[in-house]
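J.: Predicted model follows, preceded by the sequence.
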Amino acid sequence: MELSELEKKRRRERKDYPYRLEYRTRWSDNDMYAHMNNSIYAFLFDSIINTYLIERCGLDPFSSRSRSPEPSNPQSAISEPLPTSPQIGLVVSSYCDFFASVSFPDVLELGLRVTKLGKSSVTYEVGVFRKGENAVKVVGGFTHVFVDKATMKPTTTGMIPSIRAGLQRLLVSNELESKL
């Protein structure tokens, strides 16, 4: 019997996510029920995705510039003027599936992978784990469409090559996924 998509997500492990980032929860992340407020999950997804785009894909969201990432030192400072990127990424859909609660003062481990990579779009998946625990607490993500900054429409050439190359490194195989 094939597992449902929700059950596949519930069985995710850290190894299913090629890129990881640690997050230390804050007192203000909790809601009145003493668990992490739902809006914070969107913040976490946005943070790990944009950290990856900056560090590994050469995107500079503060000026919408693009640069070639430096594999040996992905966090190196930019020392010369860069051309402005003609594209920006827009979030067109998002989701979040909750399996267990987390709260302050938990330290979380976020995992990132790409589940679909189109010509102009990418669908990300983020797994949220409590540090030291194997069970995934939350699986969520969103879809970015890269568009021309001036027209706000997808380009005929698709996304910038450095972004595509970085995202391809996180792409999971649908064949492998269907066996889970």
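T.: In hand now; what should we look at? Numbering: from 1, shown residues only.

J.: going forward, measure contacts and count neighbours with C-alpha atoms only.
T.: OK.

J.: Remind me what the helix ranked longest in the chain packs against, helices and strands.
T.: Looking across the chain with DSSP state H, the single longest helix is helix 38-57. Here helix 38-57 touches strand 19-24, strand 107-117, strand 136-148, helix 161-168, going by 3 or more C-alpha pairs under 8 Å, 6 or more residues apart in numbering; DSSP states H and E.

J.: Just send the ones you listed back as TSV, with distance to A42 and mean neighbour count too.
T.: Compiled in TSV, those are given as follows (distance: least, C-alpha to C-alpha, whole Å; neighbours: other C-alpha atoms under 10 Å):
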stretch	distance to A42	mean neighbour count
strand 19-24	13	16
strand 107-117	12	21
strand 136-148	8	22
helix 161-168	20	17
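
J.: Please compare the first structure with the one that follows:
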Amino acid sequence: MTASPARPAAARGAEPEAAWATVCFRPPRTGAPPREAGLQGGPARVVWRTRSAHGPALVRFDALPVTERGCAYRHPSPCLHPPGRLPCDTHLWADADGPADLREHADVLVGRVPRAVAEARRRVRFLLAEHPGCLAVVVPGFGAGCVVGVRRAAGDPWCAGLERGGPRAPASPQAVASVVHAWVAAGGSPSALRAVVPAFPG
């Protein structure tokens, strides 16, 4: 499947406007930990936390290839390792302020502009209402928190704040959003999550 119209490729080193995210709850124990957690720093190694449990997750990002006809939505290669505590999850995230055709196909929308908590909550609810195919939305707040919204089968969406690490090197909003999507897709309650933080803070 391809999207139209065509758009120029992102500048070298710039974060893409959309990507496939694969979340593994059994990260492979190979190689040195990444210096940065996020799109340009390689896979994001994070720790999810609830009130009574915690565990590792690895979020891999595969940017959509850009062709003359637009972005190609080819699904990334599957994980070859056994599942962890929860099954691996692959989904499409897009910039909440990016092109409409990317947002239309996205499972997760991620804001990049930090907002005050009340404004972030309004933004999350608006994005979920405007994009019925989207399961989760994350909007970063000022500091190291973010506001997360998850669509529910009935009633208003679930919406709450989530910790994403210390102010020096918090987990990226994309990594937080992807872990939330994987958690909910596996049957977990979004209200159980308290934090998604870097496994190796800088």
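T.: Received the coordinates, thanks. None of these values were measured; they are calculated from a predicted model.

J.: TM-score for this pair?
T.: The TM-score (TM-score structural alignment, normalised by the length of the first structure) is 0.27; 79 aligned residues with a C-alpha RMSD of 5.1 Å.

J.: And the longest helix of the first structure, what's buried?
T.: 41-42, 44-46, 48-50, 52-57 (16 or more other C-alpha atoms under 10 Å).

J.: isn't L110 of the first structure right up against E125?
T.: No. At 10.2 Å, L110 of the first structure does not count as touching E125 under the criterion of C-alpha atoms under 8 Å.

J.: wait, V47 of the second structure sits on V180?
T.: No. Taking C-alpha under 8 Å as the definition, V47 of the second structure is not a contact partner of V180, at 11.9 Å.

J.: could you dump the buried residues of helix 38-57 of the first structure to TSV with distance to S162 of the first structure?
T.: Listed next are the buried residues of helix 38-57 of the first structure as TSV, based on distance: C-alpha to C-alpha, whole Å:
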residue	distance to S162 of the first structure
Y41	27
A42	25
L44	24
F45	21
D46	19
I48	18
I49	15
N50	14
Y52	12
L53	10
I54	11
E55	11
R56	9
C57	6
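
J.: Out of the residues you listed, flag the one nearest to K116 of the first structure.
T.: Nearest to K116 of the first structure among the buried residues of helix 38-57 of the first structure is I49, at 14.3 Å by C-alpha to C-alpha.

J.: coming back round to it: between V47 and V180 of the second structure, point out the one with more neighbours.
T.: Counted by other C-alpha atoms under 10 Å, V47 of the second structure and V180 do not tie: V180 has more neighbours, with 28 against 21.

J.: Shouldn't the more buried one be within a helix?
T.: Yes. Assigned with DSSP: H, G, I helix; E, B strand; the rest coil, V180 of the second structure falls within a helix.

J.: any idea how far G149 of the second structure is from it?
T.: To G149 of the second structure, V180 of the second structure is 9 Å away according to C-alpha to C-alpha, to the nearest Å.

J.: between the two, what contacts are shared?
T.: A136 (C-alpha atoms under 8 Å, 6 or more residues apart in numbering).

J.: one step back: let me know which of the helices and strands packed on helix 38-57 of the first structure is the nearest to F98 of the first structure.
T.: Per C-alpha to C-alpha, nearest to F98 of the first structure of these: strand 136-148, 4.6 Å.
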